[in-house]
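Engineer: Quick one: sequence plus predicted model below, questions after.
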Amino acid sequence: MNSMDVVRVLARYRFSYTNEISLQDQIEAVFKYNQIPYKREHRLSDSDIVDFYIDGVAIEIKIKGHPVAVYQQCVRYGSHDSVKEVLLVSAKNFALPDVIGSKPAYVYFLSAL
């Protein structure tokens, strides 16, 4: 499964959330319902813990935050050998370059209900 596969699954659902944890819980429910093997709060290193990890895809969920800080977080995740792609799932219209640390990077924008 790659980032675009994850996006295709998430795009079939609407999410209603008030905070990042509630959004993560809903996304986790989608993964479970669709029988997608995932790891939540996956430790890439002592200091880097990504929200979800699926087949080498580091998935970070953000509903707020400063764009530079979010970018730096994604760069750290992309620096790990175990990460093949970085996917930022966000309620804010963040932008990422197409490649982070030689790895494809994507942003999926969630519109709020």
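Structural biologist: Yes, it's here.
Engineer: all contacts plus neighbour counts: C-alpha atoms, from now on.
Structural biologist: Noted.
Engineer: For Gln26, pull up the helix or strand it's in.
Structural biologist: helix 20-33 (DSSP states H and E).
Engineer: For that helix, buried residues please.
Structural biologist: 23-24, 26-28, 30-31 (16 or more other C-alpha atoms under 10 Å).
Engineer: Show me which pair in those residues is furthest apart.
Structural biologist: Largest separation among the buried residues of helix 20-33 by C-alpha to C-alpha: Leu23 and Phe31, giving 12.4 Å.
Engineer: Put this next to the previous one:
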Amino acid sequence: MLKRFKKNNKGFTLVELMVVVVILGILVAIAVPIYNSITGNAEKNACHANLRTIDGAKTQYAVSSGLTWPGDFFRGGTIPKCPSGGTYSHTDPTDADQAECSEHGTYK
């Protein structure tokens, strides 16, 4: 009866499992820096899109009459924020300078 149980030696050895863990570790070591780079580029592009939106709203405010800043120009009545935590300057509608982020600079 014991021979019947011993014949069934299916499964993975410790060495095979360790090889799989090492391969997964190498893949993660490659993927994480690429993911961080892509995330950083996405945040920068989103920031530049916000800056273009702010500059467009400033121009629209300059030619409009009877609208209030920023309530009539942005959803929720607040100026967009940088996704990376930077602060925007030159967001006053009477300021002729281009909007700028403390972390990403300008979009041009």
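Structural biologist: Nice, thanks for sending it over. This one's a predicted model, so the numbers in the text were calculated from it and none came from an experiment.
Engineer: what's the TM between chain one and chain two?
Structural biologist: Overall, the chain-to-chain superposition scores 0.26 on the TM-score scale (TM-score structural alignment, normalised by the length of structure 2); 43 aligned residues with a C-alpha RMSD of 3.6 Å.
Engineer: Could you identify the helix or strand that succeeds the helix holding Gln26 of structure 1?
Structural biologist: strand 39-43.
Engineer: which residues are contacting that next one?
Structural biologist: With C-alpha atoms under 8 Å, 6 or more residues apart in numbering as the contact definition, strand 39-43 of structure 1 has outside contacts at 28, 49-54.
Engineer: Okay, strands next: where are they in structure 2?
Structural biologist: Secondary structure of structure 2 by DSSP state E: the strands cover 88-89, 100-101.
Engineer: still on that earlier bit, out of the contacts of strand 39-43 of structure 1, which are inside helices?
Structural biologist: Glu28 (DSSP state H).
Engineer: any idea which of the contacts of strand 39-43 of structure 1 is closest to Ile100 of structure 1?
Structural biologist: Val50 (15.3 Å).
Engineer: Next one: the closest one relative to Cys74 of structure 1, how far apart?
Structural biologist: Plainly put, Val50 of structure 1 is 9 Å away from Cys74 of structure 1 if you go by C-alpha to C-alpha, to the nearest Å.
Engineer: Next, show the common contact partners of the two.
Structural biologist: Glu60.
Engineer: which residue ranges form the strands in structure 1?
Structural biologist: 39-43, 49-54, 57-62, 85-90, 99-100, 103-109.
Engineer: circling back to that earlier point, single out the most deeply packed of the strands of structure 2.
Structural biologist: Across these, the average number of neighbours (mean count of other C-alpha atoms under 10 Å) peaks for strand 100-101, which reaches a mean of 22.
Engineer: circling back to that earlier point, is it possible to get a markdown table of the strands of structure 1 that adds mean neighbour count and distance to Val6 of structure 1?
Structural biologist: Shown next, in a markdown table, are those (neighbours: other C-alpha atoms under 10 Å; distance: least, C-alpha to C-alpha, whole Å):
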| stretch | mean neighbour count | distance to Val6 of structure 1 |
| --- | --- | --- |
| strand 39-43 | 15 | 14 |
| strand 49-54 | 20 | 9 |
| strand 57-62 | 24 | 9 |
| strand 85-90 | 23 | 9 |
| strand 99-100 | 16 | 18 |
| strand 103-109 | 20 | 10 |
